[in-house]
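**Q** Sequence and computational prediction follow.
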Amino acid sequence: MSTSLKAFNSTKFQVSEFILMGFPGIHSWQHWLSLPLALLYLSALGANILILITIYQDPSLKQPMYLFLGILSVVDMGLATTIMPKILAIFWFDAKVISLPECFAQIYAIHCFVGMESGIFLCMAFDRYVEICYPLRYSSIITNSLIFKATLFMVLRNDLFVISVPVLAAQRNYCSRNEIDHCLCSNLGVTSLACDDRRPNSIDQLILAWLGMGSDLGLIILSYTLILRSTLSTCSSHFILILFFYTVVVVISITHFAETKTTLIPVLLNVMHNIVPPSLNPIVYVLRTRELRKSFQKVFCWGLQKK
């Protein structure tokens, strides 16, 4: 008996799969949320695809601001697709089981896309800063080469920067409960099930948040502070989306550290943080950017007339 128990305890993963329970406290009727979430997901995909088509079709939109917007659209679709198919599968097909590798892969993908979105927000803020504060030097500073290098840097930075998150999560010992009171694999939500010390994961999460997204937010605030007087009217929508994006990250982090029991609010905020920006970004930028709005109308009105 003692020999078998010793062998059991020496196994790295006693748990071979996790069960995503969905939204805590509303399990009995959470399937009703599937329709609005599915519509939100489809609108995010559709709107971002339309923006990409518009930018591709209209030569006048081959400008840095719109290229960054196109990159943001790709990141938005990736972020939404990382979580929504699994969430809808839970609601529609009761597919709550997720293997450990799949769960850790989702943790990695979420952190990558969130970090990339933060980086693109920073690039867009820097683009606005240069155009408004140094208009005569704008074309020589913001070049296609700079856009490519900045995008590549953001991708590599986040791909490498957040790899410690799933690696540390995989090193924990999961030997008892495997039910996650969430509809996605969040880092701290998963590691809260570990039987051993999860403080390294919490510390790593905090350091990454401050070094990565914290530095991005600080530089974004600096950029907008420098151009606040002349650009508040044209950049207010962008700033509001950024404020929502980072505020939810801060709230989620605080609630994870403060709460010992998973509650509905942080879980719901976590899901909304990954699906609301991808849905609203296209609407805000199309409605508030005159050139993009005109090109959008020209491209798709022309397509309808041709049919």
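**A** Arrived safely, thanks for sending. Just so you know, these numbers come straight off a predicted model, no measurement behind them.
**Q** Could you use CA atoms for every contact and neighbour count after this?
**A** OK.
**Q** gap between the spatially most central residue of the chain and Asp94?
**A** In the chain, the residue lying closest to the centroid (C-alpha atoms, centre = their mean) is Val114, at 3.3 Å. Taking C-alpha to C-alpha, to the nearest Å as the measure, Val114 and Asp94 are separated by 27 Å.
**Q** swap in Ile87?
**A** Ile87 sits 10 Å away from Asp94, taking C-alpha to C-alpha as the criterion.
**Q** how about the strands in the stretch 1-150 of the chain?
**A** 17-20, 97-99 (DSSP state E, counting those that start in this stretch).
**Q** now those as a markdown table including distance to His238?
**A** What follows is the strands of the stretch 1-150 of the chain, written out as a markdown table (distance: least, C-alpha to C-alpha, whole Å):
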| stretch | distance to His238 |
| --- | --- |
| strand 17-20 | 34 |
| strand 97-99 | 36 |
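**Q** Ranking those strands by mean neighbour count, which comes first?
**A** Mean neighbour count (mean count of other C-alpha atoms under 10 Å) peaks for strand 17-20 among the strands of the stretch 1-150 of the chain, with a mean of 20.
**Q** which element is the closest residue to Ser237 other than its chain neighbours on?
**A** Excluding the flanking residues, the one nearest Ser237 by C-alpha to C-alpha, 6 or more residues apart in numbering is Val284, at 6.6 Å. Val284 is part of helix 264-288, with elements assigned from DSSP states H and E.
**Q** And here is the other one:
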Amino acid sequence: MQETPFCLRVGHLLPYSMSDSNTTDFTNPSTFILLGIPGLEVAHIWISIPFCIMYAIAVLGNFTILFIVKREPSLHRPMYYFLCMLAVTDLVLSTSILPKMLSIFWFNTREIDFSACLTQMYFVHCFLVMESGILVAMALDRYVAICNPLRYSTTLTNHMVVKIGLAVVLRSGIFVLPYILLARLWPYCRTNIIPHSYCEHIAVVKLACADIRISSYYGLFVLLSVIGLDVIFIAVSYIQILRAIFNLPTKDARLKTLGTCSSHLCVILAFYIPALFSSLMYRFGHTVPLHFHILIANVYLLLPPMLNPIIYGVRTKQIWDRLHKILLPVKG
């Protein structure tokens, strides 16, 4: 089975003795051991610096977005409500991994409770799916605003925005829940050492001494049926949007309308390109060094939360103008 060479491979990475935990039989350990970034233990302190900077920018930027939208009545519109949902999702996503990661990098506290590990796994994957759903909702907002502008206010009402938000939350919670149920079901009798900096789904279930194909297949099902369908929906929406834009009579009108989509397009690329790269590399990049896998997985969870508020803050005139007024108030 594929789990055996995996466990043997991580055995030599331990910088300390685990009382031969790779060979000692046990059933469902009370704790797991997170290695951080195997092979780069000596550089953990240095790696933590850019991660901390990314997280600080993400927290500051997303809270700023939430503050500006709350304070500015002119921004109380569906587009900005979805942006607030995205900001909250980014905050939870980055916060779900970084504190524990820093405790590993700074204090070498590598143990994580079994239940806490599964909770972290749930939050990471649930909010990744949720972010994808919010990007779909934002694509729908742009589609209605550009292709059916006269029906925008009657289609995307506040009540409809709430329903869309609840649907996104419920979808992500329901689809990710089997990850946890299956991970709790498997017996972990071979090792409790996770060669990762957080409890990533595949990294955890690979430690089980059982046939985990159902977990692997379900993960692939979620990737294709949920994330894949989201990408298709966004692509179809933007095909219709571009058709509507190119039918506009003047170049200035086309550029102005396209500019209203530019922020969303940048956020889509920042989320899906690293996601696709990370997923394909984790499943098929068997010759890629393990530490590179882990670095990409960490960057993938920290980069979009950092970039999203910057993209919307710089490229959205209403947010930029309000931020400018807050930072540089006009003196009377």
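**A** Structure received. Keep in mind the model is a prediction, meaning the values are calculated, not measured.
**Q** Can you pull the TM-score for these?
**A** Overlay of the two chains. TM-score (TM-score structural alignment, normalised by the length of structure 1): 0.91; 296 aligned residues with a C-alpha RMSD of 2.0 Å.
**Q** about what we covered before: out of Ile87 and Asp94 of structure 1, which sits in the more crowded spot?
**A** Ile87 (24 against 13; other C-alpha atoms under 10 Å).
**Q** Show me which residues of the helix holding Val284 of structure 1 are buried.
**A** Across helix 264-288 of structure 1, burial judged by 16 or more other C-alpha atoms under 10 Å covers 266-283, 285-286, 288.
**Q** ok, Gln30 of structure 1 - contacts?
**A** Gln30 of structure 1 is in contact with 22-23, 91, counting by C-alpha atoms under 8 Å, 6 or more residues apart in numbering.
**Q** What does it correspond to in structure 2?
**A** Residue mapping for Gln30 of structure 1 onto structure 2 gives His44, with TM-score structural alignment as the criterion.
**Q** right, and the secondary structure at the aligned partner of Ser216 of structure 2 in structure 1 would be what?
**A** Aligned against structure 1 by TM-score structural alignment, Ser216 of structure 2 finds its counterpart in Ser202. The three-state assignment at Ser202 of structure 1 reads helix, by DSSP: H, G, I helix; E, B strand; the rest coil.
**Q** Can you give me the neighbour number for Pro36 of structure 1?
**A** If you count neighbours by other C-alpha under 10 Å, Pro36 of structure 1 ends up with 10.
**Q** Against Ser145 of structure 1, how distant is it?
**A** Separation of Pro36 of structure 1 from Ser145 of structure 1 (C-alpha to C-alpha) stands at 41 Å.
**Q** How about Pro64 of structure 1?
**A** For Pro64 of structure 1 relative to Ser145 of structure 1 (C-alpha to C-alpha), the value is 10 Å.
**Q** And for Trp92 of structure 1?
**A** 45 Å.
**Q** Those two: which has the busier surroundings?
**A** Shown here are Trp92 of structure 1 and Ser145; by other C-alpha under 10 Å, Trp92 has more neighbours (13 against 10).
**Q** what do we get in structure 2 for that one?
**A** Aligned against structure 2 by TM-score structural alignment, Trp92 of structure 1 finds its counterpart in Trp106.
**Q** so how many other residues sit close to the closest residue to that match other than its chain neighbours?
**A** Nearest residue to Trp106 of structure 2, sequence neighbours excluded (C-alpha to C-alpha, 6+ apart): Ile45, at 6.3 Å. The number of residues packed near Ile45 of structure 2 is 15, by other C-alpha under 10 Å.
**Q** Wait, Ile45 of structure 2 touches Phe107, no?
**A** No: using C-alpha atoms under 8 Å, Ile45 of structure 2 is not in contact with Phe107, being 9.8 Å away.
**Q** any idea what Phe161 of structure 1 aligns with in structure 2?
**A** Structural alignment (TM-score structural alignment) places Phe161 of structure 1 against Phe175 in structure 2.
**Q** I'd say that match and Val222 touch.
**A** Yes: with contact defined as C-alpha under 8 Å, Phe175 of structure 2 counts as touching Val222 (7.2 Å).
**Q** and Ile275 of structure 1, what is it in contact with?
**A** Counting by C-alpha under 8 Å, 6+ apart, Ile275 of structure 1 touches 40-41, 44, 79-80, 84.
**Q** Right, I'll call it a day here.
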